[in-house]
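Q: The sequence and its predicted three-dimensional model are supplied below.
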Amino acid sequence: MTVQHARLPDWLAPTVIVVCGCLISAIAFGPRSAMGLFLTPLSEARGWSREVFALALAIQNLVWGFGQPLLGAVADRWGEARVMVLGAVLYAGGLALTAYTESQFVLMLASGILVGLGIAGCAFALVISAFSKLLPAESRSWAFGIGMASGSLGQFIFAPIGMAFLASFGWQTALYLFALMLLAVPFLAIGLRAPARGPALAGSQTFGQALGEAFGHRSYILLVSGFFVCGFQVAFITVHMPSYLNDIGLDASYGAWSLAVIGLFNVIGAYSAGVLGGRLSKRWILCWIYFLRSAVIAAFILLPVSPASVMIFSAAIGLLWLSTVPPTSGLVALMFGPKYMGTLFGFVFLSHQVGSFLGIWLGGVFYAAYGNYDMFWWLAILAGLFAAAVHYPIREVPVARLQPAR
């Protein structure tokens, strides 16, 4: 049976969809990726240990993960644009409240719950979901790559912006300014507004059947397991890298520039992964990404650390950073189709965020216990090798429901 795409307004051309989605991805991902810059100044200003803010950010990642399939399901029913408006408001409110609070409980509510739900409602996962429904199948892998690359560009831009804000205005005003920037998202979401259900998403499969099909599919379970490691590694580096470099005697600015270089090179890595995912085996791409991550981390901790080695490490790990997202989301779309993409990729991303929670929190716990991050770096290396192994058996074909009748 031939599937038709939903009829869109004449002005909503593919270029408009991609540009608006990429801008949303950059703006939504930027402040979140720069939160590690606030770890030391916020902790010192409030007289808290690093573990307090680290726990708040760990909760943020966990809430983001649990909120993603929920908000993805809402987006599958009512449209991604509406959910993005709600997400941007929650995100901005959480950042503003973080700057104001002097209570650890309110910090967990603001930086943890509100920001976590906000990111789930307006970051790249819903942008990818919108792309899968609004763009033709032959353009999806490339669009997933450029959407993810735009989020990385946001990281590259917001890291030095955050450092400049901190130096010029202090950490509280910097958070308020980040909150104001997020208010552009509701206007950009107009470019992703389309019928939530229509001919493009027609089919007899129900929501419950879609979940049963996915969680009964061995390759989907393997994909979920592997994406856990992605979050475990990148969240630890995002939050703890600036403090790690400061601990070993490097100037605080190297932490900001490390995150910026990671974001810049991830633009290249994510876009390349999206392009290659349309031509090569997505599971093999994922196997190599995770294996090379472990190799890069091992080289970084075994060789003497210097400003040059930090920049080389940041560039190398940046190429492998979130280049996992285009082939991972591409496999979900390939196996199950776009109808419940928001929900099914949401559950994959939940695994990523559980890994993020443990990466951030355990990083703080290991530091508190040993006074350094050495043991955690080795744990991250082993996790990468595990992820490379679990992606190998994935079957890169649509489920039987989507295959032509013989």
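A: Nice, I can see it.

Q: okay, CA-based contacts and neighbour counts for the rest of this
A: Fine.

Q: Tell me, how many residues neighbour residue 398?
A: Per other Cα atoms under 10 Å, the neighbour tally for residue 398 reads 16.

Q: For it, list the residues it contacts.
A: Neighbour list for residue 398: 334-337 [criterion: Cα atoms under 8 Å, 6 or more residues apart in numbering].

Q: Let me know the closest of those residues to residue 391.
A: Among these, residue 335 lies closest to residue 391 (Cα to Cα), at 14.5 Å.

Q: re the thing from before, could you dump the contacts of residue 398 to a markdown table with secondary structure?
A: A markdown table is the format used below for those (DSSP: H, G, I helix; E, B strand; the rest coil):
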| residue | secondary structure |
| --- | --- |
| 334 | helix |
| 335 | helix |
| 336 | helix |
| 337 | coil |
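
Q: In addition, the following structure is provided for comparison:
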Amino acid sequence: MSGASGSQDYNMRLAYVALFCGGIIGALSFGIRSGFGVFLPPITAELGVGREVFAFSLAVQNLIWGATQPFAGAIADRYGPFRAICGGAIVYAAGTVMIAFSATPSMLHLSAGMLVGAGLAGTSFGIILGAVGQLFPPERRSWALGVTGASGSLGQFLLVPVAGSLVASFGWKDAALFMGLGSLVMVPLAIAFWPIKGTKANPLPSGQSLGQALREAFGYKSFWLLTSGFFVCGFQVAFIAVHLPAYVSDLGMPVTVGASALALVGLFNVIGSYSAGVLGGKFSKKYLLNMLYLGRAVVIVFLLLMPPSELMIYVFASAMGLLWLSTVPLTSGLVGQIFGMRYMSMLFGIVFFSHQIGSFLGVWLGGIVFDQTGSYDLIWYVSIALALFAGFIHWPIKEEAIERAPAPAE
């Protein structure tokens, strides 16, 4: 009994160390990337290009991140998360440092776009959530996922002002160098995940292969419903993150109001992500997602119907922050709950790819609609309709774990 108790204590210590280190990795990964927005004015001014150049680089970043996430997840599932995180951190750092040496649009697309996007696949919540989730027992797993998601949000809130201060004090080139070198801290932090072995070293008794896991998920209706809902999440958050400051300026308010609104989104996102993780351990995750998306529709309607004011913008930002990435612990938790933890990183990576397609379209269509109509109203209406759609498609999802036949005895 003492040996079993000692092993259990060791496993829980490992789980909490990984939770701590994973939270810092997520904070750095999300926070540094979120600070890229402050590079937009100085880069475009020095290179003599339009703002759409750097904006397109960030759009490419979203797509590359989503496209490479399943592959990073597959590496983590097969070989363990340590390799995926280390590789992602090195590519992330290389891309961020290369921004400082980007003198042409194509260099920006390569550095801030492709390299940082690929690096995010190894250092963001797609890998961290799967790794942390493996270490915690089912009754604590949702809470741990919520803490991890909240840590990334806290990094966004804390590091964006740091990025702004670096750009103001040293210029955008040195700021990119500092941020790129700082991101290498993720490499030693990844050591916390070294004990987690993948399927190559630690196959499950069920013997399910990667191909079988993919065929199982692709043939399961609930997987596609969850994937469709996450597309909506990406569309909404990317549109708001990029275009809210401009929308606020169009209402005649100071630029600082838009910046403060995004800071409030990040701050309240910490509360929302953590709360979603806690609630997901006690209540049905699909019904929580249903209420979350319907809540977004209500908040956007509030924004459009209320008389414009700074208070109205701050209330909107705070409320939307509570609903911002609360979808992440719930959606990832459902993937693990339905399909098991062994291939969670890869399967969640596929679900996340739909999120990034939505992100790309939200940013891109927001700009197109405004250029064509001089207003964001149409995209706000589309966001409301999508929120209603996402809310209702979560109702039919089957939350129960899939029952599989045991592997034949040898």
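A: Received the coordinates, thanks. This one's a predicted model, so the numbers in the text were calculated from it and none came from an experiment.

Q: Mind checking the TM-score on these two?
A: Here the TM-score for the pair of chains, by TM-score structural alignment, normalised by the length of structure 1, is 0.92; 398 aligned residues with a Cα RMSD of 2.2 Å.

Q: picking up where we left off before, turn the contacts of residue 398 of structure 1 into a markdown table, including neighbour count and distance to residue 206 of structure 1.
A: Below are the contacts of residue 398 of structure 1 laid out as a markdown table (neighbours: other Cα atoms under 10 Å; distance: Cα to Cα, whole Å):
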| residue | neighbour count | distance to residue 206 of structure 1 |
| --- | --- | --- |
| 334 | 16 | 18 |
| 335 | 22 | 16 |
| 336 | 21 | 13 |
| 337 | 20 | 13 |
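
Q: Check which helix or strand residue 143 of structure 1 maps to.
A: helix 137-169 (DSSP states H and E).

Q: Have a look at how far, on average, that helix is from structure 2.
A: Following the fit onto structure 2, the mean deviation recorded for helix 137-169 of structure 1 is 1.4 Å by mean Cα distance after the TM-score superposition for structure 1.

Q: The residue mapped onto residue 206 of structure 2 from structure 1: neighbouring residues, count only.
A: In structure 1, the residue paired with residue 206 of structure 2 according to TM-score structural alignment is residue 203. Neighbour count of residue 203 of structure 1, defined by other Cα under 10 Å: 10.

Q: ok, back up a step: closest to residue 130 of structure 1 out of the contacts of residue 398 of structure 1?
A: Nearest to residue 130 of structure 1 among the contacts of residue 398 of structure 1 is residue 337, at 12.9 Å by Cα to Cα.

Q: quick one, what contacts the aligned residue in structure 2 for that closest one?
A: Mapped onto structure 2 by TM-score structural alignment, residue 337 of structure 1 lines up with residue 340. Applying Cα under 8 Å, 6+ apart to residue 340 of structure 2 gives the contacts residue 401.

Q: Would you map the strands across the stretch 201-350 of structure 1?
A: Under the criterion DSSP state E, counting those that start in this stretch, the stretch 201-350 of structure 1 contains no strands.

Q: got the contact list for the match of residue 206 of structure 2?
A: By Cα under 8 Å, 6+ apart, residue 203 of structure 1 has no neighbours at all.

Q: Please identify the nearest residue in space to residue 41 of structure 1, excluding sequence neighbours.
A: residue 171 (6.9 Å; Cα to Cα, 6 or more residues apart in numbering).

Q: The corresponding residue of structure 2 for that neighbour and residue 119 of structure 2: what is the separation?
A: Per TM-score structural alignment, the equivalent position to residue 171 of structure 1 in structure 2 is residue 172. Residue 172 of structure 2 is 21 Å from residue 119 of structure 2, where distance means Cα to Cα, to the nearest Å.

Q: So which of these two has more stuff around it?
A: residue 119 (30 against 24).

Q: Which helix or which strand is home to the more buried one?
A: Going by DSSP H and E, residue 119 of structure 2 is part of helix 116-123.

Q: can you give me the angle the helix or strand following that helix makes with helix 138-170?
A: Next along the chain after helix 116-123 of structure 2, taking DSSP H and E as the criterion, comes helix 125-135. Per axes from the mean of the first three to the mean of the last three Cα atoms, to 10 degrees, the angle that helix 125-135 of structure 2 makes with helix 138-170 is 150 degrees.

Q: Can you report how many residues lie near residue 304 of structure 1?
A: Residue 304 of structure 1 has 9 neighbouring residues, counting by other Cα under 10 Å.

Q: What does it correspond to in structure 2?
A: By TM-score structural alignment, residue 304 of structure 1 lines up with residue 307.

Q: And whichever residue in structure 2 pairs up with residue 378 of structure 1, how close does it get to residue 250 of structure 2?
A: Matched across to structure 2, residue 378 of structure 1 falls on residue 381, judged by TM-score structural alignment. Using Cα to Cα, residue 381 of structure 2 is found at 18 Å from residue 250 of structure 2.

Q: got it, and residue 2 of structure 2?
A: 67 Å.

Q: What of residue 318 of structure 2?
A: Counting by Cα to Cα, the gap from residue 318 of structure 2 to residue 250 of structure 2 is 20 Å.

Q: ok, how many other residues are close to the closest residue to residue 333 of structure 1 other than its chain neighbours?
A: Once flanking residues are discounted, residue 333 of structure 1 sits nearest to residue 341: 6.5 Å by Cα to Cα, 6+ apart. When neighbours are counted by other Cα under 10 Å, residue 341 of structure 1 registers 28.

Q: May I ask you to confirm that residue 341 of structure 1 is in contact with residue 335?
A: No. Here residue 341 of structure 1 does not reach residue 335: they are 10.4 Å apart, not a contact under Cα atoms under 8 Å.

Q: Now for these two: what residues contact both?
A: Common neighbours of residue 341 of structure 1 and residue 335 (Cα under 8 Å, 6+ apart) do not exist.

Q: Identify the residues contacting the residue sitting nearest the centre point of structure 2.
A: In structure 2, the centroid-proximal residue (Cα atoms, centre = their mean) is residue 125; its distance is 5.9 Å. The neighbours of residue 125 of structure 2, taking Cα under 8 Å, 6+ apart as the test, are 26, 148-149.

Q: Same question for residue 257 of structure 1.
A: 159-160 are the contacts of residue 257 of structure 1 under Cα under 8 Å, 6+ apart.

Q: Same question for residue 128 of structure 2.
A: Contacts for residue 128 of structure 2 (Cα under 8 Å, 6+ apart) come out as 22, 26, 81, 148.

Q: Which of those are conserved in structure 1?
A: Shared with structure 1 under both residues aligned by TM-score structural alignment, their matches' Cα atoms under 8 Å, the contacts from the contacts of residue 128 of structure 2 are 22, 26, 81, 148.

Q: Turn those residues into CSV, including secondary structure.
A: Below are those laid out as CSV (three-state DSSP):
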residue, secondary structure
22, helix
26, helix
81, helix
148, helix
